[in-house]
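# 3D, please:
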Amino acid sequence: MNSLPALTVERLLWAAAAILAYALFCGGVALRRALMRRRARRQSEAMAGGGEAVLVVYASQTGFAEDLAWTTAKALQIGEVGARVISIGDVTAQDLSAAKRALFVASTTGEGDAPDSAARFVSRVMAIEPDLSGLSYGLLSLGDSSYIHFSAFGRRLDAWLTERGAAPLFDRIEVDDGDEGALRHWQHQLSAISGVTDAPDWSRPAYERWKLVERRLLNPGSPGGEAWHVALEPAEGSAAWAAGDIAEIGPRNGPDEAGAPSHREYSIASIPQDGRIELIVRQMVRPDGGLGVGSGWLTKYAEIGGDIDLRVRTNRAFHAPEPSRPLILIGAGTGLAGLRAHLKARAAAGARRNWLIFGERSAATDYFHQAEIEAWTNAGAIERLTLAFSRDQAERVYVQHRLAEAADDLRLWVASGAAIYVCGGIEMGKAVGATLTDILGAQAMADLTEKGFYRRDVY
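Below you'll find the model as predicted:
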C-alpha cells in the first residue's frame, strides 16, 4: 500500500489541528456562556426578596469566600431579603456610597496580604476617601492563625470602613482555618438581618450535656421584658472558657412547637473559677404571645436539674486586653453579661483600672446584679461607675448620653491606653459607636479598631 506524500500528511495534520483548535474555542465559549448563565441564575435567585438588596461582597483567593458569599445570599433570601453578590474587584466607591447595607466576606492570603482579586479595590477605592456614613456593614474575615498576620486584610478593611463613617452591624467575625463555630456565629447574625431564626445550622455544634441549676428573675416589676439569671453546670467533669466567649445553646421545643430549632447564642457572664456558666437571658415574646425558642427554653420550659445542650464557642474578637491596660466597658440590658465576665476576670487578676458604663430602664427594677457591682466599686475593682436609667427622669437618658457627658474623661482614658469594649443590642452599639466617633474622631476610632482596642459583642 502506497503511503501519502509528506506534503499531504502535513496538510492533514494542520487541518486536524485547526479543527481541534476550533472545537476547543467553541467549547470554551460554551463553557464561558454556561458559567455566565449559572452566575446570572445565581444572581437573579439571590436578588429575589423584598426591600432594598443587601450588597454581598467577597474577596476570595481560593474560592471559599465566594462560596460563603453565595451561601450568605441564600440565607438572606429565605427571609425574603434581596442580595446582590459581587466580587470586591468589581466594587466601586459609588456602589458602597449608594448601598444602605453591605456584608463583606474577605480572605487574607500569604503573610497578611489582600487576595489578588482585591488589588483593584485596594488601589482605586481604599486609596480614596468616600463618604460611607450611610452604610451599615458586617464583615466575615477568613484567615489562618498559624500565620503571623492573621486576618490582616479583614482587619484592615474593617478599620477603613469605620474610618470612612460606615457603621458596623455587629463586631467583625474572624474565622480561623474554617472554624465552624465562627461560621455559625455569622449565620446567627444573618438571622437577625433576615428575621429567620429557625433556619437549620450550616453545621451542627457538637454539644455537651450540662445541667440547669439556677433560674432567677432579675427584674420583677420591670416595665420591660423579663430578664433572668440562668446558671448551668457541666454534667461531667469541668469546662474551660475565657471572658468574652459565647455559650451556644441547643434549645428544645416548647409546647405546640415542631421541627429542630437552630442554636442560640448567649454571652457568658461568668468565669471558669465560678465552676459554672452564668447567663443573663431576656425572655422574648413573639407577636402571637408565644415565647422565643431559646429564651423560652432557658427561662420557662427547661426543668431545674434537667439537661441542657451547650457548646462553648471561643470568641477571640471579644477576649480581654492585657490586665495592665485600662478598660472601658459599655453596655445596656442583658449586655451586662459579657461585661460582667470581664470584670470578674480582671478583679481576679488585680486589674483595677475599669470604668463600667451601664444602662437600663429603672434603677428600682432593672439594676441587674446591683449588690455585686457596688461591692466591686467599693473595693476598687471598678474605678469608675456610670449609670444610665432611661425611665428615672422626664427625658430619656441612655449610655451614649452619659458617654457624651464624660467626653473629656473618656479622652484621657484613651490617651492613657484604654481599650473600649461594648456589649448589648445592635441599636445601642450603633449609638455608642457614633458618640465615640464624635468624641474621639473617625481616625482615632479606626486606629483603635485596627489595633484591637475597640471591640464589640452586639446582637
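
# CA atoms for contacts and neighbours, from now on please.
Fine.

# next, the contact list for A345, please.
By Cα atoms under 8 Å, 6 or more residues apart in numbering, the contact list for A345 reads A243, I271.

# quick one: which helix or strand includes it?
A345 is part of helix 336-349 when elements are defined by DSSP states H and E.

# next: P220.
If you go by DSSP H and E, P220 is not part of any helix or strand.

# what sits against it?
Neighbouring residues of P220 by Cα under 8 Å, 6+ apart: E226, T365.

# distance of it from G425?
Per Cα to Cα, to the nearest Å, P220 is found 21 Å from G425.

# where is the longest helix in this protein?
helix 6-47 (DSSP state H).

# report the inter-axis angle for the next helix or strand along the chain from that helix versus helix 6-47.
Using DSSP H and E, the next helix or strand after helix 6-47 towards the C-terminus is strand 50-59. Orientation check (axes from the mean of the first three to the mean of the last three Cα atoms, to 10 degrees): strand 50-59 against helix 6-47 gives 130 degrees.

# what sits up against the helix or strand following strand 50-59?
Downstream of strand 50-59, the next assigned helix or strand under DSSP H and E is helix 64-78. Applying Cα under 8 Å, 6+ apart, the external contacts of helix 64-78 come out as 42, 46-49, 56-60, 82-85, 87, 104-107, 142, 187, 190-191, 193-194, 196.

# returning to what we had before: what comes up buried for the helix holding A345?
Along helix 336-349, these residues count as buried under the neighbour rule (16 or more other Cα atoms under 10 Å): L336, A337, G338, L339, R340, A341, H342, L343, K344, A345, R346, A347.

# one more sequence to fold, the one below, so I can look at both together:
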Amino acid sequence: MVKKLLSWLFKTADSLNENQPTDTEITILYGSHSGNSEFIARETARYFKMQGIEAGIKNMAHYTVSQLSSENTILIVVSTYGEGDPPPGTESFFKELEYTNMSLRHLQYSVCALGDSDYEHFCQAGKIVDQKLKELGAVPLLARKDCDLNFRDTATDWIKNVHRLYIKNKHSHNYQQDDCIKTGTSVEISDLSTPLNNHIKKQNPAVSIHSAHIINKVLLNPGSSSEIYHIEAKIDPETTHYRPGDTISVIPRNPSPIVKSILNHFRISPDYEVPFKGELSTAGELLQTQLEITTLSKNTIKAYANATNHKALKALLENENKLNYYIKQHDLFDLITDFPNGLKIEDFINIPEKIRPRYYSIASSQEKNPHELHLTVKQIRFHQRKRVYYGACSNHLSWLKKGEKFPFKLVPNEGFRLPSDPKIPVIMIGAGTGIAPFIGFLHHRSINNTNKNWLIFGEKTKNSDFLYNKQIIEWKRQGLLQHLDMAFSREPSTRQYVQDKILEKADLMVQWINEGARIYVCGSVRMGEGVKQAINHLPLNKPKDINRSSTILELLKYQGQYYEDLY
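Okay, here's the model as predicted:
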C-alpha cells in the first residue's frame, strides 16, 4: 500500500514546461490558483515519464475546448476557487465548455479535483468538468478523485491508478466504461519499482485536524488604526509538519456580540433548542460555531428573500451593483434588521450558509522552531451604522488567552515554495499582513546563513505600521537581508507603494533576475496587480527563443522565477 507521496522534494518550477512536443501520448491540463493543481499535474507528467510515457502539460488558462477534438487521452487537475468557482484565468475555458455541443466520444479522461470540504461547493470546478465531459460522450478512464486540503494521499492514489488503467487500456485495446474505478472506492496498489516510493512524505489522515495552544501574543502596530498581532502557538511536531509558504485553515467561533444581537432579535436565549439537519441543537451554539453570520453571500440573501417574500429584498437581488455593495458592507444581523420579517428562529436557522474557514499564512519555520507555529493576524473591527462590526476569525484568534487552544488544518502551498538551493537569490514583495510568509522565509533562510535576500515591504505609516520592525532591522544589520526597501502610502513626504520601489530599483531588480532570483509576492489582489504591472515595465531583455509578444511576467513564470499568494 502506498504510504508516501510522489517526489515532493522535486521543485514545481523544474524542467517540465508547457511547450511539450505535439506527439505526446497524453495531455495533462491544469487549472490552478495557489499552485497545487499545477504541482500535481507536473508530478503526474514526471511519474508517467519515469514509466516511459511522454505527457504534455497545458495550462487551462491558455487552452480552448476545441483543442479536445485532437486529444485521445486527457488528464485534468483543477482546483475550486471561492464559492464553487473555477480558478482565476480559466473562466473562458469553463464558459466555452458550458456552451459547446461537440462530440468527444473518441476521448478518454480522468479528473483530479482539489478543494476544501469546509466549503459548501467542495471541488465544484472539477465536478463541472467531469459532468460536462460525460455529457459530451467522453469516457472516464478513472472516476474523478476529490482531494481535500491534505491532498497528498488522494493525489498519489489518482496518479498511480490512472497510470495503471491507461496501461491496461493500451494493452487490451478494448476499453470499457466498466473498467473505471468508482469514486470513493478504496484501492489497493501494489508497489512499483520506481523512485516513487523512495521520495514520498508520509501522510496520516487521522491527524488532518491539528491542535495548537497560544503561548504568546504581541501587538505589532501600537497606535495604528487597525490592530495586527503576532501570535505564537505550540504544536505537536510528531503530528504537525509544515513548510515555509504553507497556510492554515481555521474554523472560527463567531463574535459573541453579534450572536447575542441575533438571539435578542428573535427574543430567545442561547439555550433555546431548534431542529437543524435532523437534530436538536441550541440556537446559541449554531450561531457561534456552525453558521456564517459575519459576512453575507448572494445565496444567503436569496434564501432569505424566498423565505420572507420581501419585495424590497427581491428588488435588491435584481440590481447587481447595489447587491454587491450590500454584501460587502453588511452582515447577517443587518439583513434581518434592514428587511424585517415574521420568521421564527426555526425557519430562519436553515437560511445562513455553513461557516467558512479563514486562511492564514504561517510566519515561522519549523526547522528553526519545531514545536511552534506563528501567525500574523489583523483584527477586523470597525464602527459603522451606530454599531461595531467584527471579523469572525481575526477576533477569535486575537481574543484567545495564553494556554487556550484552537483547531486548524494545514494547507500545503506547493506554488509558493522557497528554492531548494539556498544560494538562489530571493526577492520578497509584500504589504500589510502579506509580510507573514516572508518572516517564515527569512527564519528558514537564516539557518543556512543565506544573505541573498531582498525584502520590499509596504504599509500605511512608518511609526505605527512597520510590522516586525525590530526583527527586520536586526536581520538587515546581520546581513541576512542584503536589501531592504520600505514603502509607506500615508507618509506626507514620501507617499509610495511597493510597485513604486520596484520601478525605482529597476536596474538592481533586473540584475537579480538575471542571477536567477525568485520573486515572491504576497498581499491583496489589488496590491498584486500593481506589482505585476511594475514588473512588466522592467527593462529585462527577452531570450531570442521566447515569443516577443510575451510579457516580462509571463517570461518569469515560464522560467519558474515568479510566485504569488494573493487574497
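
# could you quantify their similarity as a TM-score?
Once superposed, the chains reach a TM-score of 0.59 (TM-score structural alignment, normalised by the length of structure 1), with 310 aligned residues with a Cα RMSD of 3.9 Å.

# re the thing from before, in structure 2, what stretch matches the helix holding A345 of structure 1?
Alignment note (TM-score structural alignment): helix 336-349 of structure 1 is matched to residues 435-448 of structure 2.

# next SSE after the helix holding A345 of structure 1?
Using DSSP H and E, the next helix or strand after helix 336-349 of structure 1 towards the C-terminus is strand 354-360.

# if we can go back for a sec, mean shift between the helix holding A345 of structure 1 and structure 2?
Its matched residues in structure 2 lie on average 1.1 Å from helix 336-349 of structure 1 after superposition (mean Cα distance after the TM-score superposition for structure 1).

# and the angle from that helix to strand 354-360?
Using the same axes, to 10 degrees: helix 336-349 of structure 1 against strand 354-360 is 160 degrees.

# these two touch, right, M428 of structure 2 and F438?
Yes: M428 of structure 2 is within contact range of F438, at 6.7 Å (criterion: Cα atoms under 8 Å).

# gap between the helix holding A345 of structure 1 and the chain center?
Distance of helix 336-349 of structure 1 from the chain centroid (Cα atoms, centre = their mean, to the nearest Å) equals 21 Å.

# now stretch 53-62 of structure 1
The answer for stretch 53-62 of structure 1 is 16 Å, by Cα atoms, centre = their mean.

# what span of structure 2 lines up against that stretch?
On structure 2, no counterpart of stretch 53-62 of structure 1 exists by TM-score structural alignment.

# what is the burial count for L287 of structure 2?
A total of 24 residues lie near L287 of structure 2 under the criterion other Cα atoms under 10 Å.

# look up how far P255 of structure 2 lies from it.
9 Å.

# if we can go back for a sec, for the longest helix of structure 1, which helices and strands make contact with it?
helix 64-78, strand 81-87 (3 or more Cα pairs under 8 Å, 6 or more residues apart in numbering; DSSP states H and E).

# what lines up with K405 of structure 2 in structure 1?
So, by TM-score structural alignment, K405 of structure 2 is matched to D307.

# list the contacts of the closest residue in space to that match that isn't next to it in sequence.
Distances taken as Cα to Cα, 6 or more residues apart in numbering put K211 closest to D307 of structure 1, at 4.8 Å, once the chain neighbours are dropped. Going by Cα under 8 Å, 6+ apart, K211 of structure 1 touches L232, E233, P234, A235, I304, G305, G306, D307, I308.

# among those residues, which recur in structure 2?
By both residues aligned by TM-score structural alignment, their matches' Cα atoms under 8 Å, these still in contact after alignment to structure 2 are L232, E233, P234, I304, G305, G306, D307, I308.

# relative to I304 of structure 1, how far out is T437 of structure 1?
Distance from T437 of structure 1 to I304 of structure 1, by Cα to Cα: 45 Å.
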